[in-house]
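Participant: just the structure for this:
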Amino acid sequence: MAAKITLRGFEIHKEYLDDAAQKALIGALRPVLKAAPLFSPETRWGKKMSVRMTSAGKYGWYSDRRGYRYAETHPEGMGWPPIPQEVLTIWRDVTGLERTPDCCLINYYGETARMGLHQDRDEADFTWPVLSVSLGDDGLFRVGNEERGGKTESIWLESGDVVLMGGPARLLHHGVDRIRFKSSRLLPKGGRINLTCRVVD
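Facilitator: The predicted structure is shown next:
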């Protein structure tokens, strides 16, 4: 049974997915990545992000010089593929909600990729939680405060871990400082995949 750790209100379900479930989830993501290939978004300042990404669902998350936002189409013009049922099952099991997410953001972290401290606040209603699934290499996850600055805490997220961000923790800053490249055998070429499910509307 998965162990649950609470870090500043974030529920971290360690080893939520066993090896077989992780492999099945990677298999379910392959058609999504084929239909909507990974791309490298730009920040508002014109700098390429180190993380490559794509999405599934009604919306995809996007960033360029115009800012951060949700979009109904991939940068190449096609619509986003449906969220795999395997992902929706995790969402329902962990959140207990019948309402399904509008977006499953898929981030790929290569050897030197990171994600700076940020808030998930592009959604219409912050009472809905955010669900995160880690696959592949370990990632050093850092949690801060609702306001920028102050003391932070970190924990290593491993393949199969699931994080639920809701309630008072919903708007806390969080990020990934680095990964332990090739710490997992799930992805043959190494790297980390993070799935983030959000209710947008």
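
Participant: going forward, measure contacts and count neighbours with C-alpha atoms only.
Facilitator: OK.

Participant: might you report the residue contacts of residue 179?
Facilitator: 109, 111-114, 137-140, 191-192 (CA atoms under 8 Å, 6 or more residues apart in numbering).

Participant: oh sorry, the question was meant for residue 180
Facilitator: The contact partners of residue 180, by CA under 8 Å, 6+ apart, come to 111, 137-139.

Participant: highest neighbour count among those?
Facilitator: residue 139 (27 neighbours; other CA atoms under 10 Å).

Participant: I'd guessed it sits against residue 183; true?
Facilitator: No: contact criterion CA atoms under 8 Å: residue 139 and residue 183 do not qualify, at 9.7 Å.

Participant: for the chain, what's the longest helix?
Facilitator: When the chain is parsed with DSSP state H, its longest helix is helix 19-35.

Participant: okay, and the residue of the chain most remote from its centre sits in which element?
Facilitator: Within the chain, the residue lying farthest from the chain centre (CA atoms, centre = their mean) is residue 150, at 23.8 Å. Element membership for residue 150 (DSSP states H and E) is empty, with no helix or strand holding it.

Participant: count the neighbours of the closest residue to it other than its chain neighbours for me.
Facilitator: Sequence neighbours aside, residue 144 is the residue nearest to residue 150 in space, at 7.2 Å (criterion: CA to CA, 6 or more residues apart in numbering). Residues near residue 144, counting by other CA under 10 Å, number 22.

Participant: residue 144: what's it in contact with?
Facilitator: Per CA under 8 Å, 6+ apart, neighbours of residue 144: 117, 150-153, 172-174.

Participant: how about the helices in the protein?
Facilitator: 19-35, 85-95.

Participant: here is a second sequence; please produce its structure as well for comparison:
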Amino acid sequence: MNTLFGDDVLHRPTPQLPDGAHYVPHWLTLEQQRWLVARFHEFPDWMVRLGRSALVAATGDPSAGDDYTPDAALVNYYDDAARMGMHQDKDEHSTAPVISLSIGDTCLFRFGNTQTRNKPYQDIALASGDLFVFGGPSRMAYHGIPKIYPGTAPQGCGLEAGRINITMRVTGLNG
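Facilitator: Below is the predicted model:
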């Protein structure tokens, strides 16, 4: 158990994911989460560095982020009732990995297959500070958010309620 989070954080099992998908619980510290929330409306150079660091952390490959330069970020806010149906991130012209960061309330993240919105899929509780990356054979996997768990945001993350999801992508549109 990471002592930074103390004994009050329950152990969450690491799911068995398909090739190209990576889950890194507690990747962001509370201080880092607060910093990101405070910069909610910006997309400066620090986001590129964050994306590269996330890719290295998820894959364990120190060179994984060398050529990764996200040029777009989606920042979604989810309140207690928000949902997002199963979908593929297929508007980009690039097959570079998608990096997803969670801040605030825990959500039920449904990560599926590349062929259909239906089963098989896995449900993963993404908590504040968690990192999820999908690329390679999993890049076109269907995924969605069927549920938000209100009141689960850790004190000090920068949000009193709700969830922010930051998704970084390489669009392939700049060249």
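
Participant: export the contacts of residue 179 of the first structure as TSV, with columns for distance to residue 16 of the first structure.
Facilitator: Shown next, in TSV, are the contacts of residue 179 of the first structure (distance: CA to CA, whole Å):
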residue	distance to residue 16 of the first structure
109	21
111	24
112	26
113	24
114	23
137	15
138	14
139	16
140	18
191	19
192	16
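
Participant: before we move on, back to that, angle of the longest helix of the first structure against helix 85-95?
Facilitator: Computed by axes from the mean of the first three to the mean of the last three CA atoms, to 10 degrees, the angle separating helix 19-35 of the first structure from helix 85-95 equals 120 degrees.

Participant: neighbouring contacts of helix 19-35 of the first structure?
Facilitator: Contacting residues not belonging to helix 19-35 of the first structure are listed as 54-56, 80-82, 84, 86-87, 135, 159-160, 186 [CA under 8 Å, 6+ apart].

Participant: could those go into JSON lines alongside neighbour count and distance to residue 97 of the first structure?
Facilitator: Below are the contacts of helix 19-35 of the first structure laid out as JSON lines (neighbours: other CA atoms under 10 Å; distance: CA to CA, whole Å):
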{"residue": "54", "neighbour count": "25", "distance to residue 97 of the first structure": "24"}
{"residue": "55", "neighbour count": "30", "distance to residue 97 of the first structure": "21"}
{"residue": "56", "neighbour count": "27", "distance to residue 97 of the first structure": "19"}
{"residue": "80", "neighbour count": "23", "distance to residue 97 of the first structure": "23"}
{"residue": "81", "neighbour count": "20", "distance to residue 97 of the first structure": "22"}
{"residue": "82", "neighbour count": "15", "distance to residue 97 of the first structure": "18"}
{"residue": "84", "neighbour count": "16", "distance to residue 97 of the first structure": "17"}
{"residue": "86", "neighbour count": "16", "distance to residue 97 of the first structure": "15"}
{"residue": "87", "neighbour count": "19", "distance to residue 97 of the first structure": "13"}
{"residue": "135", "neighbour count": "26", "distance to residue 97 of the first structure": "23"}
{"residue": "159", "neighbour count": "27", "distance to residue 97 of the first structure": "24"}
{"residue": "160", "neighbour count": "22", "distance to residue 97 of the first structure": "21"}
{"residue": "186", "neighbour count": "18", "distance to residue 97 of the first structure": "29"}
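
Participant: taking those residues one by one, which sit in strands?
Facilitator: With DSSP state E as the criterion, strands contain 54-56, 135 from among those.

Participant: show me the two of those residues that sit farthest apart.
Facilitator: 56 and 135 (16.5 Å; CA to CA).

Participant: so what's the counterpart of residue 142 of the first structure in the second structure up against?
Facilitator: Applying TM-score structural alignment, one finds that residue 142 of the first structure aligns to residue 110 in the second structure. Contact analysis of residue 110 of the second structure by CA under 8 Å, 6+ apart lists 86, 121-124, 143-146.

Participant: spatially nearest residue to residue 110 of the second structure (excluding sequence neighbours)?
Facilitator: residue 123 (4.5 Å).

Participant: these two touch, right, the one you found and residue 109?
Facilitator: Yes: contact criterion CA under 8 Å: residue 123 of the second structure and residue 109 qualify, at 5.6 Å.

Participant: ok, the two, which is more surrounded?
Facilitator: Legend: neighbour count by other CA under 10 Å for residue 123 of the second structure and residue 109, higher for residue 109 (22 against 16).

Participant: ok, now which ones touch that one?
Facilitator: By CA under 8 Å, 6+ apart, the contact list for residue 109 of the second structure reads 123-126, 143-147.
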